[in-house]
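Chemist: Sequence first, predicted model second:
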Amino acid sequence: MPSLTNSVVLVTGANGGLGSQFVTRALERGAAKVYATARTPRQWDDPRIVSLELDVTDPGSVAAAASAATDVTIVINNAGAANGASLLGDLASVRALFETNFWGALAVANAFTPALRRSRGTLLNVLSVLSWLGVGDAYSATKAALWSATNTQRLKLASDGVRVAALHLGYADTPMTARLTTEKNDPADVVSAAYDGIEADEPEILVDDISRQVKTGLAGPIEGLYPQLAGGRS
């Protein structure tokens, strides 16, 4: 079974609310080293944390990071963005969102696949309940695309001994959701659940009730997920 003990973890988007928790909690669980990556890396007061520049939308930056961190055993594909883009609006904004949330995540996964093959390691893609629910508009579309890609990655890499996991959750209390007044998950709880799931070798890690409810709802009529459609069209 996978273990955080003596692992070498790389976290994208390490400066964010979830990202910083992924860094510190990995060390609490016994990781030997954590690469904390971001477009503008911060300094950490722990010699086990290596700050590394990584812009997931820049192929050169991704390649450089992969060359610098060849010893990784766990990759946390956490970097993400939200810009309010709508699929029925400015498609340039939609494309920009896909560059980070989808293409960037794929670029990171591909760049670090050789290291994960060598270590028979784990890739975790941080997704969302909105992977299965279209109410998030273009953001939902990016996460749905990455969910589909995660399933393909899982199939393609299984024979190499690489585990691929997906993390699904509702809103977490991070700077990205600061303006929302709805109930939010504690980032520390989210990351603890993520690492529990990795160590339990769970392919899909559902953090909260809303994720479990929506996942179950995928098997039912579409009106179950979208009650606004129940009245039909006039």
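Modeler: Sure, I can see it. Numbering: from 1, shown residues only.
Chemist: CA only for contacts and neighbour counts going forward, please
Modeler: Fine.
Chemist: ranges for the helices of this structure?
Modeler: 17-28, 59-68, 91-98, 105-119, 138-157, 187-199, 209-217, 222-225 (DSSP state H).
Chemist: Can you check the distance spanned by stretch 62-78, start to finish?
Modeler: Its first and final residues considered, stretch 62-78 spans 14 Å by Cα to Cα, to the nearest Å.
Chemist: Mind listing what's buried along it?
Modeler: 62-63, 65-66, 69-78 (16 or more other Cα atoms under 10 Å).
Chemist: coming back round to it: I'd like to know which of the helices of the chain is closest to Asp45.
Modeler: helix 17-28 (10.8 Å; Cα to Cα).
Chemist: Name the residues of that closest one that come out as buried.
Modeler: So for helix 17-28, counting by 16+ other Cα under 10 Å, buried means 17-27.
Chemist: hmm, who's touching it?
Modeler: With contact meaning Cα atoms under 8 Å, 6 or more residues apart in numbering, helix 17-28 is reached by 4, 9, 11-14, 33-36, 49, 76, 78-79, 173-175, 187-188, 190-192, 195.
Chemist: Could you do stretch 120-128 as well?
Modeler: Under Cα under 8 Å, 6+ apart, the answer for stretch 120-128 is 2, 72-78, 105, 109, 116, 143, 146-147, 150, 160-170, 198, 211.
Chemist: Second structure for comparison follows:
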Amino acid sequence: MVAVQGKVVVVTGGRRGLGAALVDEVLARGARKVYSTGRSAFTDDRSEVVPHALEVQSADSVAALADLARDADIVISNAGILLPGRLLTGDFADITETFDVNVFGPLRVARAFAPILAANGGGALVNVHSVLSWLSGAGAYGASKAAIWSVTNSLRAELEAQHTQVVGVHVAFIDTDMTTGFEAPKATPAYVARRIIDGLEDGAIEVLADQLTVDVKAALSGPVEKLHYDISA
């Protein structure tokens, strides 16, 4: 388990939505410094926050962040995109970008920060997945979240020797710009952020942030055809 008090935290996609709530939450728990990233340059008036432009599709951009944040103890990969479209009929460029951001982006971050976390005592790596990791019907987005779930599980095994706590977060709909237009119950970003950091500090390796996610996880041993949620419906 990793306590946030006095630690240095990196939050990708920290400019808005769940990322912004995560920045607020770790600051409330006494984080010493927070590197908060967005796809373009932005400002933050809080002295503990270091805003930084990051493009997770670029290895050079990720390397520049890692070079800046060599004091990091906790890295939260939250940056992601949702580009609607089915696998057979959607724009293939959108599918490619979805995987590059949602899967290879967090992997680039993990590869860049693993030696930094090791040098700083192990720390923690947190990857944000989705309940749609386990459900069909969400096109490339769901497939990408299934892939990053698998990546996180493998990273956990690879980082065990350096004592890095690896946390996978699964959550259903959150009330953010990304889910505008979806008619479904939505948790607040603050609530989900609190659940994530509670899990981190309790030593969890997986956080199920809401009841729907708990129910879907419990159904994984059942018939696969029942694991379906069409987000285009």
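Modeler: Right, received. Where do you want to start? Remember, predicted model here, so these are calculated numbers, not experimental data.
Chemist: sorry, back to before: pull out the buried residues from the contacts of helix 17-28 of structure 1.
Modeler: 4, 9, 11-14, 33-36, 49, 76, 78-79, 173-174, 187-188, 190-192, 195.
Chemist: Among those residues, which lie within strands?
Modeler: 9, 11, 33-36, 49, 76 (DSSP state E).
Chemist: and which of the residues you listed is nearest Leu206 of structure 1?
Modeler: Nearest to Leu206 of structure 1 among those, with distances taken as Cα to Cα, is Ile76, at 15.8 Å.
Chemist: roughly how far apart are that closest one and Asp209 of structure 1?
Modeler: Separation of Ile76 of structure 1 from Asp209 of structure 1 (Cα to Cα) stands at 23 Å.
Chemist: Ala219 of structure 1 too?
Modeler: Distance, Ala219 of structure 1 to Asp209 of structure 1, by Cα to Cα: 17 Å.
Chemist: cool, Asp137 of structure 1 as well?
Modeler: From Asp137 of structure 1 over to Asp209 of structure 1 the distance is 22 Å, taken as Cα to Cα.
Chemist: So the two - more neighbours on which side?
Modeler: Ranked by neighbour count (other Cα atoms under 10 Å), Asp137 of structure 1 and Asp209 place Asp137 first, with 16 against 11.
Chemist: what does that one align to in structure 2?
Modeler: Using TM-score structural alignment, the equivalent of Asp137 of structure 1 in structure 2 is Gly139.
Chemist: any idea what sits nearest that match, other than its immediate chain neighbours?
Modeler: Arg86 (4.7 Å; Cα to Cα, 6 or more residues apart in numbering).
Chemist: and Gly217 of structure 1, how many neighbours?
Modeler: Using other Cα under 10 Å, Gly217 of structure 1 is surrounded by 16 other residues.
Chemist: what sits against it?
Modeler: 224-225.
Chemist: how close does it get to Gln228 of structure 1?
Modeler: Distance of Gly217 of structure 1 to Gln228 of structure 1, computed by Cα to Cα: 15 Å.
Chemist: One more: Ala158 of structure 1?
Modeler: Distance, Ala158 of structure 1 to Gln228 of structure 1, by Cα to Cα: 40 Å.
Chemist: So the two - more neighbours on which side?
Modeler: Neighbour tally, Ala158 of structure 1 and Gln228, criterion other Cα under 10 Å: the higher count belongs to Ala158, 13 against 9.
Chemist: What does the more buried one correspond to in structure 2?
Modeler: In structure 2, Ala158 of structure 1 lands on Glu160 (TM-score structural alignment).
Chemist: what do you get for Leu218 of structure 1?
Modeler: Checking TM-score structural alignment: Leu218 of structure 1 goes with Leu220.
Chemist: Next, count neighbours for its match.
Modeler: Residues lying near Leu220 of structure 2 (other Cα under 10 Å) number 13.
Chemist: you'd agree it is up against Val131?
Modeler: No - using Cα atoms under 8 Å, Leu220 of structure 2 is not in contact with Val131, being 11.3 Å away.
Chemist: residues bridging contact with these two, i.e. touching both?
Modeler: Joint contacts of Leu220 of structure 2 and Val131 (Cα under 8 Å, 6+ apart) do not exist.
Chemist: So which bit of structure 2 is stretch 193-203 of structure 1 matched to?
Modeler: The aligned range for stretch 193-203 of structure 1 in structure 2 is 195-205, by TM-score structural alignment.
Chemist: start to end distance for stretch 203-211 of structure 1?
Modeler: 15 Å.
Chemist: Give the closest residue to Phe98 of structure 1 in space, chain neighbours not counted.
Modeler: Of all residues beyond its chain neighbours, the one nearest Phe98 of structure 1 is Thr142 (5.7 Å), with distances taken as Cα to Cα, 6+ apart.
Chemist: Tell me, how many residues neighbour the one you found?
Modeler: Thr142 of structure 1 has 26 nearby residues by other Cα under 10 Å.
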